[in-house]
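> Can you look at this prediction? I've put the sequence above it.
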Amino acid sequence: MRSPLPSRGFEQHADKLSTASSLPRFRIGKTSQEQIVLAITVLLVIVFGVTLNGFATVSNLLNLLRSISILGVLGLGMGLIVISRGIDLSEVAIMAGSWSIALIEMQQGMAVPLAVLLALALAVFIGIINGVMVAFVEAPPLFVTLAAGFVIYGLAFWFAPAWVVYAPKDAPGLTFLGAGHLFGIPVPILVFAVAAIAMQLFLSRTSVGRFVYAQGDNPEAARLSGIALRPLIVLEYVLVAILAWMAGFVWVGTTGSMQMAITQGTMIFDVVLVVVIGGISLVGGRGGVFSVVVGCILIGTLLNAFTIMDVNSEVQNIIKGVVLLAAIVLDNWLHPRDEETARQGD
């Protein structure tokens, strides 16, 4: 006879799952990781505003927010998959690979709208493959997506053998999401805001969003309660791919090109950093959109200050690594591991 513990564990955490995706509530005496990170960010903004010339200007703060927009959109996708107790290390490769191929097709005469749809179709196809491998083949998501990243890089570079693929200069609509302004606000900031609101509504106002939290909190209990986990997993990886495509759209508009070199850099670890430091637990079932937002703002604040202070990239990587380790330790301290709800299936 199957042990009833998973069902009891699901009931035990029903209240937590129903409120995990709601907007953050600040309560005295119960400090969350998001609140701690937000407080640190406010303190850093005050300190840098007083000590660094040019930091507290409106133009610099807008540039700060603009600089984290792409990272924020990618972070929303990574946050979704980490909440579900998974991970996707191919997200940056999906962004770069799909758009590199689309830009090559534009250079060869394909209409811009068709090429944009081609990039979306490629991204979704890769997301489906990742989801099927994880959900139906039951391969570990870490290795599936790591391998997918290498495959995407190899295929894209074989198809478009150049480190940088440039967008056509006669396509102003292609650059609007990255270089345009609306009501004086850079469009990338608005893209991140709209994506964040949409993800918040998805996680907090839909049954599928609540299923994502249930899956991350206790996959076995979620399965016993009737949630179809395999299709849900495929959907999650498809959503990550769509957000990667959106981030690539902004990237192309901002730089006028797509650089394949970013797939071999540290950008994917920056995405994981903003997710973990914001409060989305690597064991799943915890955190939300607010976690990604505060994580992005903190990292953006640090990087902006480092740029003004002319700190070299090696020192920046060391600091980011230390911050990531501190975030993991803080998460373990605030949320001790629950062996009952940590069960991952049969």
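That came through, no problem. Residues are numbered from 1 along each chain as shown.
> switch to C-alpha atoms for all contacts and neighbour counts from now on
Will do.
> how about the most centrally placed residue in the chain, what does it touch?
Geometric centre of the chain, nearest residue: Gly75, 1.8 Å, by Cα atoms, centre = their mean. Each residue near Gly75 by Cα atoms under 8 Å, 6 or more residues apart in numbering is listed here: Val271, Val272, Val274, Val275, Val292.
> try this one side by side with the last:
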Amino acid sequence: MNKGAKWKDELPVILFIIIFVGLIILFSIFGSGFLTVNNILGILRHVSIVAIAALGVSFVVIVGHTDISFYLVACFAAMMMGFSLAKGLPAPMAVFAGLGCALAFGICSGFAVGVLKLPDIIIAIAIGTIGYGCAYLPSGGSRIYTNFSSSGIGFLNDGSILGIPCPTFLMLVFYIIAYIILEHTKFGTYFYSAGLNKIAANYSGIRVSLVVLVAFVICILLGAFAGEINTASVGNAEVTTALTLLLPCYTAVSIGTAIFKKPGVIGTFLGALLLQIVSNGFTHMNLKYWYSDLTTSILLILSLPISLLNNRKGNSGSTVKASA
């Protein structure tokens, strides 16, 4: 590879570093208290919710599919957790009650797309609508406050493990496990193989339908858990708790794909971190929240051409589908 080609290959990484450092400098100058230890720890705490959900999205994107139902199912999982707490279940059991409901939806989505070969977008619309509709069942759409303060569920957001905020610790655990699976195990290569060429993967002995099913289950479970953490941080269960996850999650994955030419763990985390820095920086500059949403949308649009270009070069067969 000549120097010119190598430089072009590294250009997305260079651009990301420039943007990342530039934003930190900008917010440090114009945002009071941005570059402080407490604020940095706050960024790492608050990025966890989007980062965990985006990690799940990465698995679906890697296998060449799209899931836009995870955040709606997450609303149902969060409401079921709140309902379980109100009925007197211990916090851990309430968390698993919500995740159990999400698991059922994940299996249905994965089976429909992976085994029955139904269109992922249509299935996502159907599953998401059902999931969000079910979110109204536990309380009729009302917020659930009962037993929240006494159950200890707040530990999910306010607690710490080994001196690390609980959301940040859990995020790191999920990312380390995902990185090991995707980059250092044979099973992890199946996800990328399924995304690059499903027919070739089938001929090579990979059960693509099972891999796709697992990817959808992971996506919806991690999205649901992110919704539960967000619910714990709010202090009550409400139907809309996870509705803001869709845009930042896909933007984080798209940014990561643009940087490293394929969807993956590290890229997704860096994308999520960039978005959280933007959101936090705008807050310190006293800008309205919709500026953050606007910037996130712009970053999603700007990252797409790079992802598409990488796809044309053959670096990632799942980029176009994932970004659609």
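Thanks, I have the structure now. Since the structure is predicted, the reported quantities are computational estimates derived from the model, not experimental observations.
> about what we covered before: wait, which of the contacts of Gly75 of the first structure is closest to Thr175 of the first structure?
Val271 (23.2 Å; Cα to Cα).
> where's that closest one, which helix or strand?
Taking DSSP states H and E as the definition, one finds Val271 of the first structure inside helix 267-278.
> Which secondary structure elements does that helix sit against?
Helix 267-278 of the first structure sits against helix 33-51, helix 69-83, helix 91-107, helix 289-309, helix 313-334, with contacts defined as 3 or more Cα pairs under 8 Å, 6 or more residues apart in numbering; DSSP states H and E.
> which residues make contact with it from outside it?
By Cα under 8 Å, 6+ apart, helix 267-278 of the first structure touches 33-34, 37, 71-72, 74-75, 78-79, 89, 91-92, 282, 287, 290-296, 299, 320, 323-324, 327-328.
> In PyMOL, how would I select the buried members of these?
To isolate the buried subset of the contacts of helix 267-278 of the first structure in PyMOL, counting by 16 or more other Cα atoms under 10 Å, use the following:
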select buried, resi 33+34+37+71+72+74+75+78+79+89+91+92+282+287+290+291+292+293+294+295+296+299+320+323+324+327+328
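> quick one on the thing from earlier: okay, angle between the helix holding Val271 of the first structure and helix 33-51 too, please.
Per axes from the mean of the first three to the mean of the last three Cα atoms, to 10 degrees, the angle that helix 267-278 of the first structure makes with helix 33-51 is 110 degrees.
> what stretch of the second structure does helix 267-278 of the first structure fall on?
Under TM-score structural alignment, the match for helix 267-278 of the first structure in the second structure covers residues 245-256.
> ok, now stretch 233-243 of the first structure?
Going by TM-score structural alignment, stretch 233-243 of the first structure sits over residues 212-222 in the second structure.
> Residues contacting that stretch, please?
Applying Cα under 8 Å, 6+ apart, the set of residues contacting stretch 212-222 of the second structure is 52-53, 55-60, 63, 67, 69-71, 73-74, 99, 102-103, 105-107, 109-111, 113-115, 191, 194.
> for stretch 48-68 of the first structure, same thing?
Under Cα under 8 Å, 6+ apart, the answer for stretch 48-68 of the first structure is Val45, Ile185, Pro186, Pro188, Ile189, Cys296, Ile297, Gly300, Thr301, Asn304, Ala305, Ile308.
> Pipe those residues into a markdown table and attach distance to Phe150 of the first structure per row.
Listed next are these as a markdown table, based on distance: Cα to Cα, whole Å:
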| residue | distance to Phe150 of the first structure |
| --- | --- |
| Val45 | 38 |
| Ile185 | 37 |
| Pro186 | 33 |
| Pro188 | 28 |
| Ile189 | 30 |
| Cys296 | 26 |
| Ile297 | 30 |
| Gly300 | 28 |
| Thr301 | 31 |
| Asn304 | 31 |
| Ala305 | 33 |
| Ile308 | 34 |
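> ok, so of those residues, who is nearest Glu220 of the first structure?
Among these, and counting by Cα to Cα, the member closest to Glu220 of the first structure is Cys296, at 32.2 Å.
> give the contact list for the closest one.
Applying Cα under 8 Å, 6+ apart, the residues near Cys296 of the first structure are Ile68, Leu71, Gly72, Val274, Gly278.
> Still touching in the second structure? Go through the residues you listed.
Using both residues aligned by TM-score structural alignment, their matches' Cα atoms under 8 Å, the second structure keeps these contacts from these: Ile68, Leu71, Gly72, Val274.
> Using JSON lines, please lay out the residues you listed together with distance to Glu11 of the first structure.
Below are those laid out as JSON lines (distance: Cα to Cα, whole Å):
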{"residue": "Ile68", "distance to Glu11 of the first structure": "38"}
{"residue": "Leu71", "distance to Glu11 of the first structure": "36"}
{"residue": "Gly72", "distance to Glu11 of the first structure": "33"}
{"residue": "Val274", "distance to Glu11 of the first structure": "31"}
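> burial of Val73 of the first structure, as a residue count?
31 (other Cα atoms under 10 Å).
> Distance check, Thr129 of the second structure against Ile68 of the second structure.
10 Å (Cα to Cα, to the nearest Å).
> before we move on, what about Ile180 of the second structure?
From Ile180 of the second structure over to Ile68 of the second structure (counting by Cα to Cα), the distance is 26 Å.
> same check, this time on Pro305 of the second structure
21 Å.
> Check the mean deviation of stretch 295-307 of the first structure from the second structure.
Aligned to the second structure and superposed, stretch 295-307 of the first structure gives a mean residue distance of 0.8 Å (mean Cα distance after the TM-score superposition for the first structure).
> thinking again about what came up before, would you mark the buried spots in the helix holding Val271 of the first structure?
So, applying 16+ other Cα under 10 Å, buried residues of helix 267-278 of the first structure: Met267, Ile268, Asp270, Val271, Val272, Leu273, Val274, Val275, Val276, Ile277, Gly278.
> again with stretch 195-205 of the first structure
For stretch 195-205 of the first structure, by 16+ other Cα under 10 Å, it's Ala195, Ala196, Met199, Gln200, Leu201, Leu203, Ser204.
> From the residues you listed, pick the one nearest Thr41 of the first structure.
Ala196 (19.2 Å).
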